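*Asks:* Take this sequence and fold it.
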Amino acid sequence: MKKKSFSPQNTPSDLDTPGSRIRAARAEANLSIRELAALSGLTPEAISMIENGVHPPSLKSLRKISTRLNRPIYYLGCFEALPEKTFGERFRKARLFRGLTKDEAANKLGVDPKSILNWETDKVSPAKKQLSKVNHFLIIIIDN
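*Replies:* Predicted coordinates for the structure are as follows:
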């Protein structure tokens, strides 16, 4: 089977969606959809649906793809564009920047997963005893 070639015309100029960023990173790596699928453990159909914006990538899929394309998960997920107006929005953005599920973030912070959900929906704020860990968690370090 002939490997599909990618030209600058095939690469999206606006990289404002996870699909467009994944497609561009895949093209830069000179990988076909099938090759990326084989490397990431996803199906070619799943990669195609993600790239075409039919289905947003799950955090688990983004992790696999970011590892194989050697791109940060926050970049491929477009997480820098997430709002930060409330504590819940800032917390969710920090969690996603790290590529963590709610359960993983809860485990890392030593809290119940329901706490994470309540924080992210701004239903409650962290207790005083949790503030130090949570404030540290909110610091996002981006390697350029």
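*Asks:* make it CA atoms for all contacts and neighbour counts henceforth
*Replies:* OK.
*Asks:* and stretch 51-69, which residues are buried?
*Replies:* When neighbours are counted by 16 or more other CA atoms under 10 Å, the buried residues of stretch 51-69 are found to be 51-52, 56-57, 61-66, 68-69.
*Asks:* now that stretch, how far from the chain's geometric center?
*Replies:* 7 Å (CA atoms, centre = their mean, to the nearest Å).
*Asks:* ok, now stretch 95-114?
*Replies:* Taking mean C-alpha positions (CA atoms, centre = their mean), stretch 95-114 and its chain are 14 Å apart.
*Asks:* Tell me which residues of that stretch come out buried.
*Replies:* Going by 16+ other CA under 10 Å, stretch 95-114 has these buried residues: 95-103, 105-106, 113.
*Asks:* okay if I get these as CSV plus secondary structure and distance to C78?
*Replies:* CSV is the format used below for these (DSSP: H, G, I helix; E, B strand; the rest coil; distance: CA to CA, whole Å):
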residue, secondary structure, distance to C78
R95, helix, 13
L96, helix, 10
F97, helix, 9
R98, coil, 13
G99, coil, 12
L100, coil, 15
T101, coil, 16
K102, helix, 18
D103, helix, 21
A105, helix, 19
A106, helix, 23
P113, helix, 24
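*Asks:* To check against the first, give me the structure of this:
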Amino acid sequence: MKVSPPSLRRLSKVLCVSVAFLGCFEKLPESTLGERIIKARFYYGYTKREFSALLGISERTLYEWEHDRKIPPPTPLNDLSKYLAVLMKE
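*Replies:* Next comes the predicted model:
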């Protein structure tokens, strides 16, 4: 059964646990920047639409970053770094 990121967020609040705990995302790959972006987005329980809005970019741009087709420029990369930091805490 698949659960949407917003449902995971709601469930994590009710159970007082992290989205990462519920999602078991620790085994997702993170060898490329794109994989790290996807993993961080999942850890926070954001959809592509929500995450791209937080970063002030289009969903298409996020797709390009997540699939390693484009590299984020410095300003969005700085914004991304606070989300990617969660991967360092594993």
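*Asks:* Make CSV from the buried residues of stretch 95-114 of structure 1 and add distance to P44 of structure 1 to it.
*Replies:* Shown next, in CSV, are the buried residues of stretch 95-114 of structure 1 (distance: CA to CA, whole Å):
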residue, distance to P44 of structure 1
R95, 28
L96, 25
F97, 26
R98, 26
G99, 22
L100, 24
T101, 24
K102, 27
D103, 28
A105, 30
A106, 32
P113, 33
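*Asks:* could you pull out the helices for structure 2?
*Replies:* Assigned by DSSP state H, structure 2 shows helices spanning 5-15, 19-23, 33-44, 48-55, 59-66, 74-84.
*Asks:* burial count for F91 of structure 1?
*Replies:* As a burial measure, F91 of structure 1 scores 22 neighbours (other CA atoms under 10 Å).
*Asks:* Can you find the partner of it in structure 2?
*Replies:* Mapped onto structure 2 by TM-score structural alignment, F91 of structure 1 lines up with I37.
*Asks:* Spit out the contact partners of the spatially closest residue to its match that is not a sequence neighbour.
*Replies:* Excluding the flanking residues, the one nearest I37 of structure 2 by CA to CA, 6 or more residues apart in numbering is E66, at 6.0 Å. Residues in contact with E66 of structure 2, defined by CA atoms under 8 Å, 6 or more residues apart in numbering, are 33-35, 37-38.
*Asks:* which of those residues does structure 1 keep?
*Replies:* Contacts conserved in structure 1 for the contacts of E66 of structure 2, counting by both residues aligned by TM-score structural alignment, their matches' CA atoms under 8 Å: 33-35, 37-38.
*Asks:* Out of those, flag the one nearest to V19 of structure 2.
*Replies:* Using CA to CA, I38 is the member of the kept ones among the contacts of E66 of structure 2 that lies nearest V19 of structure 2, at 13.9 Å.
*Asks:* how close does the closest one get to W65 of structure 2?
*Replies:* The gap separating I38 of structure 2 from W65 of structure 2 is 9 Å, by CA to CA, to the nearest Å.
*Asks:* Might one say that L33 of structure 2 is in contact with D68?
*Replies:* Yes - counting by CA atoms under 8 Å, L33 of structure 2 touches D68, with 7.0 Å between them.
*Asks:* Not including adjacent chain positions, what is the nearest residue to the residue nearest to the spatial centre of structure 2?
*Replies:* Centroid-nearest residue in structure 2: R41, 0.8 Å away (criterion: CA atoms, centre = their mean). Spatially, and ignoring its direct neighbours in sequence, R41 of structure 2 is nearest to F51 (6.9 Å; CA to CA, 6+ apart).
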